[in-house]
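K.L.:
give the three-dimensional model of this entry:
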Amino acid sequence: MTEPPTERADAARNRRKILDAAARLVAAEGAAGLSLDLVAKAADVGVGTVYRRFGDRAGLVFALLEDRERRFREKLDGPPPLGPGAPPGLRVRAFLHALVDLVEEQRELLLLAEASSPGARYGSPPYAAQHTHLAALLEEAAPGLDAAYLADALLAPFTPSLISYQLCERRFDTARIKAGLDDLVGVVLSNTTA
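P.N.:
Next up is the predicted model:
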């Protein structure tokens, strides 16, 4: 993944203020009522600044998701089992468990993003980073398997509408979703030691 181009200091400060204000509004009031006008007011910047920076609400939502994904990726270099030092099979499970928590935490934003741009998830930088990381772990855990395909298959259950359906309609809790993913990973890696 490439990092965004270097910003002027004032532009970087405004971007951070806007993202922090948007995150506070989503946490306090939910994502459904998120508007660029409210975010501008909460960030104490002009609404034109928000529009120039993010274009529209969908652009702001994707920026929030990418910001959270960047923070999530930083944890992948932390202590095992999520970070290096654990066997790859355990790292696959830890990664998927952490991803369940991340998706549950930002479910409303993910649903907005999915509704505003169906299919955009697969071309997004967060999905690319998740896929690359998971494929590398799978290749290490089970050389010879089609790691790129299996990474897509193991990320498929993270479609925002499916996670929301499981949590809200099926009344699954995150522990049950994680246990199901463990079963799935166990089948995929059944010929390897995890």
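
K.L.:
CA only for contacts and neighbour counts going forward, please
P.N.:
Noted.

K.L.:
gap between the top helix by length along the chain and the chain center?
P.N.:
Longest helix of the chain, by residue count under DSSP state H: helix 9-29. Relative to its chain's centre, helix 9-29 lies at 18 Å (CA atoms, centre = their mean, to the nearest Å).

K.L.:
cool, and stretch 112-120?
P.N.:
14 Å.

K.L.:
what comes up buried for that stretch?
P.N.:
If you call a residue buried by 16 or more other CA atoms under 10 Å, then stretch 112-120 has these buried ones: 112, 113, 114.

K.L.:
just curious, which of these is nearest to residue 13?
P.N.:
residue 113 (24.6 Å; CA to CA).

K.L.:
show me the contacts for the closest one.
P.N.:
Contacts for residue 113 (CA atoms under 8 Å, 6 or more residues apart in numbering) come out as 58, 61, 62.

K.L.:
can you list the residues you listed in TSV and add neighbour count and distance to residue 12?
P.N.:
Listed next are those as TSV, based on neighbours: other CA atoms under 10 Å; distance: CA to CA, whole Å:
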residue	neighbour count	distance to residue 12
58	18	20
61	23	17
62	22	17
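
K.L.:
neighbours of residue 193, just the number please.
P.N.:
Applying other CA atoms under 10 Å, we find 12 residues neighbouring residue 193.

K.L.:
next: residue 140.
P.N.:
For residue 140, the count of nearby residues is 15 (other CA under 10 Å).

K.L.:
and this one, so I can compare the two:
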Amino acid sequence: MDSPLVPFGKPPAERADAARNREVLLCTARAMIAELGADHVTMDGLAERAGLGKGTVFRRFGTRAGIFRALLDAEEQRFQCGVLSGPPPLGPGADPVDRLIAYGRARTGFLLERHDIARAGLERKGAVPPATGPSFSRPHIRMLLGQADLDLPDLDSLALQLTSALEGPLLLFLAAELPDAAADAAAERCQGGLGTVLADSWQSLIERLARR
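P.N.:
Sure, this is the predicted structure:
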């Protein structure tokens, strides 16, 4: 049995009009990010482009960072659905080791492709969160390790270490105070070869654990 869906936060019950407004705002924010970049998305600009009052945006998201956290939460839930019910090897039906490899490769791409949204979702005076999505990664990795029957000791600790290896590179990037030029260069690396390097490293790690 696969892991349950683990969203970032339990969404409150919404009226139909509030749910519609939320979807309009999220769709508008995605369009603005694609067109202008995350740095240029503001509460005022989002409200104006969505055709809604600024008060609606504040009530929905609280802060500018809240907009990006909501976007990342929606993306995270879609990613989890693909893992739980999508086609193999990421989804059910494949060999557990193949699923572990596919999960790490897909997760690496997911995190790096959304690093700008994740950074924008940090409150400027707040601490970096412990991870972007380990509440799902850790139990999922633990489940697959158990199914793989690799005769390895202490699978709980191993799952924690593998989760840290998978989620950690993004956390280091988020925690770094980068000047604009360095941030731009890092973004280019994320979109280029860095994702492939990290994905290949993950695959090598899992294959060694499985003694392939």
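
K.L.:
if we can go back for a sec, name the nearest of the buried residues of stretch 112-120 of the first structure relative to residue 15 of the first structure.
P.N.:
Relative to residue 15 of the first structure, the closest of those is residue 113; by CA to CA it sits at 19.3 Å.

K.L.:
picking that back up, give me the range in the second structure that the longest helix of the first structure lines up against.
P.N.:
Alignment of helix 9-29 of the first structure against the second structure: residues 16-36, by TM-score structural alignment.

K.L.:
which ones among the buried residues of stretch 112-120 of the first structure map onto strands?
P.N.:
Per DSSP state E, strands hold no members of those.

K.L.:
in CSV, list these along with distance to residue 69 of the first structure.
P.N.:
Shown next, in CSV, are those (distance: CA to CA, whole Å):
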residue, distance to residue 69 of the first structure
112, 16
113, 14
114, 16
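
K.L.:
looking at these, which one is closest to residue 183 of the first structure?
P.N.:
Of these, the one sitting nearest to residue 183 of the first structure (CA to CA) turns out to be residue 114, at 26.9 Å.

K.L.:
hmm, residue 160 and the closest one touching each other?
P.N.:
Yes: when contacts are counted by CA atoms under 8 Å, residue 114 of the first structure is listed as touching residue 160 (7.1 Å).

K.L.:
mind checking how far residue 154 of the first structure is from residue 60 of the first structure?
P.N.:
27 Å (CA to CA, to the nearest Å).

K.L.:
oh sorry, the question was meant for residue 182 of the first structure
P.N.:
With distances taken as CA to CA, residue 182 of the first structure is found 34 Å from residue 60 of the first structure.

K.L.:
which of those two has more residues huddled nearby?
P.N.:
Taking neighbours as other CA under 10 Å, residue 182 of the first structure and residue 60 compare with residue 60 leading, 23 against 18.

K.L.:
compute the number of surrounding residues for the residue nearest to that one when sequence neighbours are not counted.
P.N.:
Spatial nearest neighbour of residue 60 of the first structure, chain neighbours left out: residue 54 (5.3 Å); criterion: CA to CA, 6 or more residues apart in numbering. By other CA under 10 Å, 18 other residues sit near residue 54 of the first structure.

K.L.:
now do the same for residue 54 of the first structure: its match in the second structure.
P.N.:
Aligned by TM-score structural alignment, residue 54 of the first structure pairs with residue 61 of the second structure.

K.L.:
doesn't residue 71 make contact with that match?
P.N.:
No: using CA under 8 Å as the test, residue 61 of the second structure is too far from residue 71 to be in contact (10.5 Å).

K.L.:
on that earlier part again, and the longest helix of the first structure, what's buried?
P.N.:
14, 15, 17, 18, 19, 20, 21, 22, 23, 25, 26.

K.L.:
after superposition, how close is the helix or strand following it to the second structure?
P.N.:
Sequence order places helix 36-43 as the next helix or strand after helix 9-29 of the first structure, per DSSP states H and E. Following the fit onto the second structure, the mean deviation recorded for helix 36-43 of the first structure is 1.2 Å by mean CA distance after the TM-score superposition for the first structure.

K.L.:
and helix 36-43 of the first structure, what does it pack against?
P.N.:
Secondary-structure packing of helix 36-43 of the first structure (3 or more CA pairs under 8 Å, 6 or more residues apart in numbering; DSSP states H and E): helix 9-29, helix 47-54.
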